[in-house]
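*Asks:* only geometry, no sequence info:
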């Protein structure tokens, strides 16, 4: 189901619910309440197995479930009132459906369409042509060829929403501060767009002794579009002199601000650093270096150039 547009699946399912209800109500001649119950049960039997085997997310499941249940429920109420009036008046009601239920039905159809559009835009982003019409022009040109309207997902260390890992994270942070490792270094030169530049780090302990044979990684993240995120493994250099130096050539595909996460692991000891770096570019023969906005400090916050 994830391969289909949300508007299509929700619209087709809603029409199927309408169709099944009127088959039960008009063809089989069941009462309104029984038709509503049968329609809801059948929709659940169809949708739940499909949603489990083609899971997209709880938000997509919730909107389908809500509308597939509301449609037979609303139709059951409308036809039930119609049947009660017929019993009270003792004859068939020749007048069509009252305008008030019709407005309710139209309202829910519009609500389903709008909600589907919002969820589709959040999960897959707007169509390029539609984005140019609806979205404002970018304040800067360091975001790539097009504005991304896609939700990039929760941040990886959003530990407030991961209660099971929070205590472990706090303990690790406390041990890191007590350990007192020092990580320094940066770029050989100012990083340029699509240009390989060495990224170097020097790792020392509290006493200033070099830390060798460690596993050092640097992850460069693009906040606007996580598809550009890149992970690099640094290789220890000058190993014979036990200098604790690590290096890797890095080429980043977009200009502007990148966030970083550096992990130094040796045995069971883990040292984490977060930071930011700016990728420069040439515009009309001039070097342009967009400035990063200041982020909130977390573990250790550094700006590397």
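*Replies:* Looks like it arrived, so ask away. This structure is a prediction, so every number in the text was calculated from the model and none was measured.
*Asks:* from now on I want contacts and neighbour counts done on CA atoms only, so please keep to that.
*Replies:* Fine.
*Asks:* and the gap between residue 85 and residue 79?
*Replies:* Distance of residue 85 to residue 79, computed by C-alpha to C-alpha, to the nearest Å: 10 Å.
*Asks:* try this one side by side with the last:
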């Protein structure tokens, strides 16, 4: 179990315990205890989340479940203290919000880890094109320069230097790329004047948009002056994002593109 879900479970247990202690030993009413615990929860969790930001979705999910737990404690402890049945109105409202919170938690778990293979085979239809169906959505982040202003400024300087350098890069497959078939990927690099860029380091990654665990790094070997190539085998059909880098000394040239791999 990840740190996120351990924190969620621990928070719920602490809220339940705090409400029970206030009602049982503190002599407080259920409404007072639930309100106090909810306010303390917000006062503690919000600053903690700001300092260690987990992401907007997880923040909202945690806060909703924590507050719903305190609300549920207030309703249940009040009904228990009066020795009366729980009214259907509050029960329906609480049940609705619990359903929303649980659904959000399930969606977050599926997005992070995906569903089990057996459930995937039951839910998703069989494919005839060789494409793999995945329920994981980790997203694609090929560079994180926007997270920090300094790194972003460095990136802008690199882009401007690349534009002024004027290298010409041509790339492509020698044959039609098919899934699980080794295919030669070739890159030709020339200067602005049309001279071959020799003795450079060339390589990059093929990024899978639907599953970053499938990303494929590669390195190219110079076979002729300014001509670099390598045999690449991509395991899944469909769209792949390409990040290609050519480095010679302090000069770095980066190219981004999209390629389509056909199923067999």
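*Replies:* Sure thing, it's come through. No experiment lies behind these values; they were computed from the predicted model shown.
*Asks:* TM-score of the superposed pair?
*Replies:* Scored against TM-score structural alignment, normalised by the length of the second structure, the superposed chains reach a TM-score of 0.75; 260 aligned residues with a C-alpha RMSD of 4.0 Å.
*Asks:* returning to that earlier point: compare neighbour counts for residue 85 and residue 79 of the first structure and give me the winner.
*Replies:* residue 79 (18 against 14; other C-alpha atoms under 10 Å).
*Asks:* verify the stated contact: the more buried one with residue 32.
*Replies:* Yes: using C-alpha atoms under 8 Å, residue 79 of the first structure makes contact with residue 32 at a distance of 5.2 Å.
*Asks:* in the first structure, which spans are strands?
*Replies:* With DSSP state E as the criterion, the first structure has strands at 182-187, 197-204, 215-221, 230-237, 245-250, 256-266, 269-279, 281-283, 286-288, 301-303.
*Asks:* so the last one corresponds to what in the second structure?
*Replies:* By that I understand strand 301-303 of the first structure. Counting by TM-score structural alignment, strand 301-303 of the first structure lines up with no residues of the second structure.
*Asks:* mind listing what's buried in that strand?
*Replies:* Using 16 or more other C-alpha atoms under 10 Å as the test for burial, strand 301-303 of the first structure gives 301-302.
*Asks:* list the contacts of the residue positioned nearest the centre of the second structure.
*Replies:* Among the residues of the second structure, the one closest to the centroid is residue 138, at 3.2 Å (C-alpha atoms, centre = their mean). Contacts for residue 138 of the second structure were tallied using C-alpha atoms under 8 Å, 6 or more residues apart in numbering; they are 111-112, 210-212.
*Asks:* distance check, it against residue 57 of the second structure.
*Replies:* As judged by C-alpha to C-alpha, residue 138 of the second structure and residue 57 of the second structure stand 14 Å apart.
*Asks:* wait, residue 61 of the first structure sits on residue 49?
*Replies:* No: applying C-alpha under 8 Å as the test, residue 61 of the first structure and residue 49 come out as separate, 11.4 Å apart.
*Asks:* between those two, who's got more neighbours?
*Replies:* residue 61 (15 against 11).
*Asks:* do you know how far the closest residue to the more buried one other than its chain neighbours is from residue 42 of the first structure?
*Replies:* In this structure, residue 61 of the first structure finds its nearest non-sequential neighbour in residue 51, 6.9 Å apart by C-alpha to C-alpha, 6 or more residues apart in numbering. Taking C-alpha to C-alpha as the measure, residue 51 of the first structure falls 14 Å from residue 42 of the first structure.
*Asks:* please apply the same query to residue 258 of the first structure.
*Replies:* Distance, residue 258 of the first structure to residue 42 of the first structure, by C-alpha to C-alpha: 50 Å.
*Asks:* ok, the two, which is more surrounded?
*Replies:* Between residue 258 of the first structure and residue 42, counting by other C-alpha under 10 Å, residue 258 is the more crowded of the two (20 against 14).
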